[in-house]
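Chemist: what would the 3D arrangement of this be:
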Amino acid sequence: MGNHMLSSDLFCDQFSTEEMRKVFSDENMVQKWIDVEVALALAEAECGVIPVEAAKEIANKGKAELFNFSNIKEGIDHTWHPIVPFIREFKTLCIDDMGEYIHWGVTTQDVMDTGVVLQIKEGLQIVEKDLKRLENILCYLAEKYKDTVMAGRTHGQHALPITFGYKVAVWASEVNRHLERLEKLKPRVLTGNVSGAVGTLASLGDIGLEVQKTLMQKLDLNVPEIAWHVSRDRLADVTTFLGMVGATFGKIANEIIQLQKTEIAELAEPFQLGKVGSSTMPQKRNPMACEAVMAISQLLRHKSSLGIESMFQEHERDMGPWQAEWAFIPEMFQLSSGLLYHMSWILEKLHVNPDAMLENLNKSKQLIMSEAVMMHTAKTIGRQEAHDLVYEIAMEAYEKDTTLSEILKANPRIKGIMSDEEIDEMLNPINYVGLSQKFTNQVIMKINKGNKVTT
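Modeler: A predicted model of the protein is given here:
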């Protein structure tokens, strides 16, 4: 591959979305730097630090489309500095040396940290919107299939009957917790970082706190209690969150892939004529979208650890680990957008095959109901004794490749405990889904209550 997938004209939409790419574009990044500088100038003018006329001129010229990006790039290449060339370009746009008041009393990281928080704010709004959409889709599926019985599996084997709605409700509950996490991390993450060279605001003196507060009000960000130049836990909060979101939907995509296998065929990702599974096997309907989600999930999970790594900083500012954030934070947001977009399409149009679920449920020849038999038998002979007895019966059924019913009805100890009619009733999987429907309803009710608009 000759290009990064996020910037590839061919593959960018398989890994991200245009909406999120715009948030983390050069144009929007520079606009956020401008927004910080403009808010700073206006705050300083209100606090009597710089002339009001200068602040007005800076605000008037605070539009990214007025900037020459080629000049900024050339300046960055020459100076090895990300903000000085930007400030010089900004200054040239202002009349009567008003540009001399740009960046008054602050440092590079102040502007870039606060700028990226503004980008993160926009990015999280998109993520939240997409998560809520997915939560609603999952609630719909859970409600629709809450009575559809299927085999529950543990260790890759049939375990006990569940309903498909219950399986989906487990996913929906996890997504709901992600939305709760997002709500709780916002106050920590959406906090500016304008604090001066080493975070003490020495350059602004006693008026510094007032400037800082006024500036953050203009940007609609929280005021830090102290500088976080080398305290990167706020951003690690974000990367951990995105990594967890990636893990959730990677898991769901993988589950769909497993249940789409030819031998199982209980689920299938959407298909439309023209979707190609193979360049050589025309019959293939491969789960290509789910596989794309799994790939993105893998990237997100691995990149999330970089947020933790960047918490390791030196002294009062450290540019090495900080620069790494410039790469992986935009990447993670863009990858997350691709993952959530694909999952919305997959789940909204998911093909569910209840007939295959029922057919597969019966493939174990009633062995999936062994626990029900054991629990009923335990009432008469005790739990451990019942386990050993039903174990022997189940293994016999395995070896003889026959039904559990046949071996149970032939066992003299079982005959003394239950009738053939009781055995037949007990071995009906529909009668042993436990509280699948109740748990499903609890999840749906919780989510619907949280989404209810109060007036």
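
Chemist: from now on I want contacts and neighbour counts done on CA atoms only, so please keep to that.
Modeler: Will do.

Chemist: can you map out the strands along the stretch 351-455 of the chain?
Modeler: 351-352 (DSSP state E, counting those that start in this stretch).

Chemist: what sits closest to S231 if chain neighbours are left out?
Modeler: Nearest residue to S231 in three dimensions, chain neighbours excluded: M311, at 6.3 Å (Cα to Cα, 6 or more residues apart in numbering).

Chemist: next up, for comparison:
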Amino acid sequence: MDSPRNRQNYGSRLSNISKVDVNVSPLDLNNVPPEHLKYRSPLVSRYAGPEMAYNFSEMKKFTTWRKLWTWLAKAERHLGLDITEEQISQMEQNINNIDFERATQEEKRVRHDVMAHVHTFGACCPSALPIIHLGATSAYVGDNTDLIVMRDGFDILLPKLARCIQRLSVFAEEYKSQPCLSYTHLQPAQLTTVGKRACVWVQDLLMDVRNLETVRNNIRFRGVKGTTGTQASFLSLFDGSDEKVEILDKLVTEAAGFKKNFLICGQTYSRKVDVDCLSALASMGSSVHKICTDIRLLASFKEVEEPFEKEHSGSVGVSYKRNPMRTERCCALSRHLMCLIQDPLMTASVQWMERTLDDSANRRVCLAEAFLTADIVLSTLHNVSDGLVVYPKVIDRRIRQELPFMATDAIVKAMIKAGGNRQECLEQIRSISQEAGIEIKQYGGDNDFLERIRKSSFFQPIHNCLDDIFDPKNFIGRAPNQVNRFLEEEVKPNIVTYANIIDDIAELDL
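Modeler: Predicted structure coming up:
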């Protein structure tokens, strides 16, 4: 917050900054806005969409705390505790009325973030102060908020993922019959189609939809469990009534929009939930990395490239280059996303007994970064998939360089059908292939295999049908039919839930 006090604090530190950087004087920094004097994560300042940035904001976090306190108080009142309607009303009216400056000062005083916000909330609804957080522990607001935020995060990501699938599916449909080289070991193997390759990408993303939906729908609310999960404090509040404590847990769970809560937990929900959530995101990161790596390789071949706007700058030193900057960004951030899974794995493994606090600082970083990174990756992939450019003539030229060698079986079959001897035909093919290979590799020439066949008297019986034999569409197998069936049977049913968002425009700020 850019308050006068904050500006004063920054001003008092300028002399320290100047000692670190000899080229900066305190006078030079006086007019610099405070936000530029400290590190800002590029995940928010440069890349992330506003929805996900807000989802992990302090405003979302602390208003959710206040909602949780309000839901708890309403449920406790419903079950007979001495809580008035006026107290509930004050809490409801001040959900968004957060004095962040006061909360900061309170935390410095009490050295506890939750109690600082209890007092800050109570300052704007004083009659409710005695019953705010009644019977609860810090994990009640902390953990339940994390679960709400992650659930909401998946609700932001899933439509974006479906949108990428829809765009790539349109692309696959358009190019389902466009032959292209396929590769194993990055060596030309046979032919496939541009659309069929896109379906391979889509299939991975559909698996990610399944994973994200499964994890999202399996997130349970921690609920109202007390200090170490035994609900002892609430049992005391309700004079030993098991029934009321269970109803309280159920009411708050429903108010938060969850169907189920954990029946068993320690002070916190099991950190394996974080493992599951970030595993799904890391897996999606690997899918996007593979897709964007393919596009980068195809861009190098000049077969396919990402969108390139009119004022898009190429390489600084080589202006004609069209660097695949967006797919490179996807790969860079996807690697970060895949690496983040190590944090919750380690955290879950070292939670002593009912809980240790060494999870807190780590989770503040890794959970937010995982969802923010996933959001950026999907937004960028959407932009790329919405405007992929295909160059059929380049693809055809590259096919012509390789297809003659791939078509040798078809030539042999045609010769046998015309009455030729299989062994003699194979020997002739081997000789011509070696000659054409020498022309390509030693002399840098084009693949003249087909011309050599045309000039060979041995292959004269099939000269009049060579154009048909070498038609690339004869070598793509069932690829177009596979695309049709895949799009109809697997893609459409799995993204129909998100149909209302697929027409959004794929734009990026950077």
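
Chemist: just give the TM-score of the two.
Modeler: Superposed pair, TM-score by TM-score structural alignment, normalised by the length of the first structure: 0.87. Supporting alignment: 443 aligned residues with a Cα RMSD of 3.3 Å.

Chemist: one step back: need the three-state assignment for the residue nearest to S231 of the first structure.
Modeler: Using DSSP: H, G, I helix; E, B strand; the rest coil, the structure places M311 of the first structure in coil.

Chemist: which residues touch it?
Modeler: V230, S231, R232, D233, A236, P321 (Cα atoms under 8 Å, 6 or more residues apart in numbering).

Chemist: at 7 Å instead, please
Modeler: Residues in contact with M311 of the first structure (Cα atoms under 7 Å, 6 or more residues apart in numbering) are S231, R232, D233.

Chemist: in the second structure, which of those residues remain in contact?
Modeler: Checking these against the second structure (both residues aligned by TM-score structural alignment, their matches' Cα atoms under 7 Å), the contacts still present are R232, D233.

Chemist: turn the contacts of M311 of the first structure into a markdown table, including secondary structure, distance to I95 of the first structure and neighbour count.
Modeler: Converted to a markdown table, the contacts of M311 of the first structure look like this (DSSP: H, G, I helix; E, B strand; the rest coil; distance: Cα to Cα, whole Å; neighbours: other Cα atoms under 10 Å):
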| residue | secondary structure | distance to I95 of the first structure | neighbour count |
| --- | --- | --- | --- |
| S231 | coil | 38 | 17 |
| R232 | coil | 38 | 20 |
| D233 | helix | 41 | 17 |
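
Chemist: so how far is D359 of the second structure from the residue mapped onto the residue nearest to S231 of the first structure from the second structure?
Modeler: Aligning on TM-score structural alignment places M311 of the first structure opposite A348 in the second structure. Computed as Cα to Cα, to the nearest Å, the A348 of the second structure to D359 of the second structure distance reads 8 Å.

Chemist: rewinding a little: how close does the match of M311 of the first structure sit to R66 of the second structure?
Modeler: Using Cα to Cα, one gets 28 Å for the distance from A348 of the second structure to R66 of the second structure.

Chemist: how far is stretch 74-84 of the first structure from where the chain is centred?
Modeler: Offset of stretch 74-84 of the first structure from its chain centre (Cα atoms, centre = their mean, to the nearest Å): 35 Å.

Chemist: quick one: the host helix or strand of K19 of the second structure aligns where in the first structure?
Modeler: If you go by DSSP states H and E, K19 of the second structure is part of helix 4-20. Structural correspondence for helix 4-20 of the second structure: none found in the first structure, per TM-score structural alignment.

Chemist: and the closest residue to D152 of the second structure other than its chain neighbours, how many neighbours does it have?
Modeler: Nearest non-adjacent residue to D152 of the second structure, counting by Cα to Cα, 6+ apart: N55, 7.4 Å away. Counted with other Cα atoms under 10 Å, the neighbours of N55 of the second structure add up to 20.

Chemist: quick one: contacts for the aligned residue in the first structure for N55 of the second structure?
Modeler: N55 of the second structure maps onto V23 in the first structure, with residues paired by TM-score structural alignment. Applying Cα under 7 Å, 6+ apart, we find V23 of the first structure in contact with Q119, E122, G123.

Chemist: any idea how far V23 of the first structure is from L185 of the first structure?
Modeler: 20 Å.

Chemist: go on, M311 of the first structure?
Modeler: Distance from M311 of the first structure to L185 of the first structure, by Cα to Cα: 17 Å.

Chemist: show me the strands in the second structure, by range?
Modeler: With DSSP state E as the criterion, the second structure has strands at 179-184, 187-193, 304-305, 389-390.

Chemist: I'd like to know which elements the longest helix that the first structure contains is packed against.
Modeler: Identified as the longest helix of the first structure according to DSSP state H is helix 108-144. Applying 3 or more Cα pairs under 7 Å, 6 or more residues apart in numbering; DSSP states H and E, one finds that helix 108-144 of the first structure contacts helix 18-23, helix 26-46, helix 164-189, helix 319-348.

Chemist: with that, I have no additional questions.
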